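[1] Have a look at this prediction, sequence included:
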Amino acid sequence: MINKNVLPMPAVSASVSCMDLGNLADSIKKVEDSDVAFFHYDVVDGRFNKCYILGDILCDYLKKNSRLPIEVHLAVYDIENYIEVFAQKKVEYIAVHYEAMKNPKEIFAKIRSLGAKPVLAYRADTEPKDDLIELAPLCEWILKLTVNPGFAGQKINPEAIKHIKMMSDMLKQNNIKTRIQADGNVNKNTTRMLAEAGVTIFTGGTSGLFLAGKSIQENLRELLAPTKEFID
């Protein structure tokens, strides 16, 4: 088993919205019996994308009944209204969207002041701008969506792969070690191109990590096998 206190290279997170929420205790155990590094917990407000996913009560249950870190992904506007709610639950990471922030530095500082660590998130169709160089060192990693948040079964947006490569090149050119996470249609057929573009953290869901007929650990190994050529 991996050391749960250290984020592996590469790392896989489990998308909670893709788990069997009707049997959550069993789903948590199955994830924690694998080398999954943390839980990825989507919160969608119906405005950032036209759906509603997960909320604060379920997050309470997850935190109290699991031992892995939790990344709360706030796919929301009015971010300030959500940060304190989830920080109070002692989650380890809070991902906030570039598109929803007027002053990312202030939001990052608030997250840290409340005891969590900030993650900088980008939609699938958002191209990185020059301020990535200024913001990347201030967050734990960069979460790049490769599909629209909230709907399972989508195919990767090709533009998102181009954006990841742009991000990776910008970070390397400026000697910034911040890692890139991909979320959306992550499976054994897509992780190679994601890793080649610069991804080292993979969020697994219905298309890769929770496939029926195999354990989560078996699916995780199949996910990561194509990445070995690109990730040490």
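    Noted; the coordinates are in hand.
[2] Please count neighbours and contacts with C-alpha atoms only from this point.
    Noted.
[3] Run through who's touching the longest helix that the chain contains.
    Identified as the longest helix of the chain according to DSSP state H is helix 158-173. With C-alpha atoms under 8 Å, 6 or more residues apart in numbering as the test, helix 158-173 has contacts from 124-128, 132-133, 144-146, 177-178, 180, 193-194, 197-199.
[4] neighbours around Lys214, how many?
    11 (other C-alpha atoms under 10 Å).
[5] any idea how far it lies from Tyr82?
    36 Å (C-alpha to C-alpha, to the nearest Å).
[6] Could you do Glu159 as well?
    From Glu159 across to Tyr82, the span is 29 Å (C-alpha to C-alpha).
[7] same question, Ile94
    To Tyr82, Ile94 is 10 Å away according to C-alpha to C-alpha.
[8] Have a look at the two and say which one is more surrounded.
    Set Ile94 next to Tyr82 and count neighbours by other C-alpha under 10 Å: Ile94 wins out with 27 against 15.
[9] And the helices in the protein, which stretches?
    24-32, 56-65, 80-87, 104-113, 132-135, 158-173, 191-197, 216-224.
[10] try this one side by side with the last:
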Amino acid sequence: MLRLSSSILASDFTKLGECVARAEKAGVDFVHIDVMDGMFVPQISFGEPIIKSLRSATALPFDVHLMVQDPEKMVPALKECGADIVTVHAEATKHLDRTINQIKELGMIAGVALNPSTPIENIKYVLKSVGLVLIMTVNPGYGGQKFIPYSIDKLKELKEMCQKLDANPMIEVDGGIGFDNARDVIDAGADVLVAGTAIFKGNIEDNVSRFKLIMGQ
């Protein structure tokens, strides 16, 4: 099943609750929340208070993407904030397997993210333990960047590895996803499309409808 995750990093922060509500009504499936610490990536973005305050604004699952060093330190608080999916970077924790289990033990879906240049092989042994794999299709830290073309090959490689290992995580793509490449990433194996600028720039309802049409929904 294909899903659309709206990245609020590209929304109007003065109308954050309204943007989320409009996206939900338009038909998005997840709210994608990028948490940045200014160390793993250059920017600082949302923290726990904002995530918690947004929880009452929508019934949609919170798809939380941790772009932070030592993400395991934040996991318990995210449970309290109402997170449903917590994705950590393989590059950001020394004990990936332990962190994945920590997320799952708290009743959330565990995801693992890979930067563009990180090989798929690096997550081979945890692939059957996670519910989601996030392929970064831009270098993380800034919204509105251009899609990296070799990501298509990486998606195909991931899909092939999942089939070989009988693993069934959702495959999510994040970075530069728009109407021009959405079908390409779906055909390469993506199940979940994260879109920010392409949803929140212009008319939210029209943009979501365009994505859903591409997704066959």
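    Okay, I see it. This one's a predicted model, so the numbers in the text were calculated from it and none came from an experiment.
[11] TM between them?
    The TM-score (TM-score structural alignment, normalised by the length of the second structure) is 0.92; 217 aligned residues with a C-alpha RMSD of 1.8 Å.
[12] Pick the most deeply packed of the helices of the first structure.
    helix 191-197 (a mean of 22; mean count of other C-alpha atoms under 10 Å).
[13] and it, which stretch of the second structure?
    Alignment of helix 191-197 of the first structure against the second structure: residues 182-188, by TM-score structural alignment.
[14] hang on, Leu114 of the second structure packs against Leu132?
    No: between Leu114 of the second structure and Leu132 there is no contact under C-alpha atoms under 8 Å: 11.4 Å.
[15] quick one: contacts for Gln154 of the first structure?
    147-148, 184-185.
[16] That one corresponds to which position in the second structure?
    For Gln154 of the first structure, the aligned residue in the second structure is Gln145 (criterion: TM-score structural alignment).
[17] Skipping adjacent residues, who's closest to the equivalent of Ala11 of the first structure over in the second structure in space?
    Aligned by TM-score structural alignment, Ala11 of the first structure pairs with Arg3 of the second structure. Excluding its sequence neighbours, the residue lying closest to Arg3 of the second structure (C-alpha to C-alpha, 6 or more residues apart in numbering) is Val192, at 4.7 Å.
[18] And Ala59 of the second structure, what's its match in the first structure?
    Under the alignment by TM-score structural alignment, Ala59 of the second structure pairs with Arg67 in the first structure.
[19] Now do that match against Asp183 of the first structure, distance only.
    Distance from Arg67 of the first structure to Asp183 of the first structure, by C-alpha to C-alpha: 22 Å.
[20] okay, those two: which has more neighbours?
    Neighbour count, other C-alpha under 10 Å: between Arg67 of the first structure and Asp183, Asp183 has more, with 23 against 14.
[21] does Leu54 of the second structure really touch Gly17, like I thought?
    Yes: between Leu54 of the second structure and Gly17 a contact is recorded at 6.5 Å, counting by C-alpha under 8 Å.
[22] re earlier: nearest to Tyr41 of the first structure, out of the helices of the first structure?
    Nearest to Tyr41 of the first structure, of all the helices of the first structure, is helix 56-65, at 7.8 Å by C-alpha to C-alpha.
[23] got a list of what the match of Ala11 of the first structure touches?
    Counting by C-alpha under 8 Å, 6+ apart, Arg3 of the second structure makes contact with 28-30, 191-193.
[24] if we can go back for a sec, ok, so what distance separates the match of Gln154 of the first structure from Ala195 of the second structure?
    11 Å.
[25] Need the overlap of contacts for the two.
    Each of 175-176 lies in contact with both Gln145 of the second structure and Ala195 under the rule C-alpha under 8 Å, 6+ apart.
[26] that older thread, identify the residues contacting the residue nearest to Arg3 of the second structure.
    By C-alpha under 8 Å, 6+ apart, the contact set of Val192 of the second structure is 2-5, 170-173.
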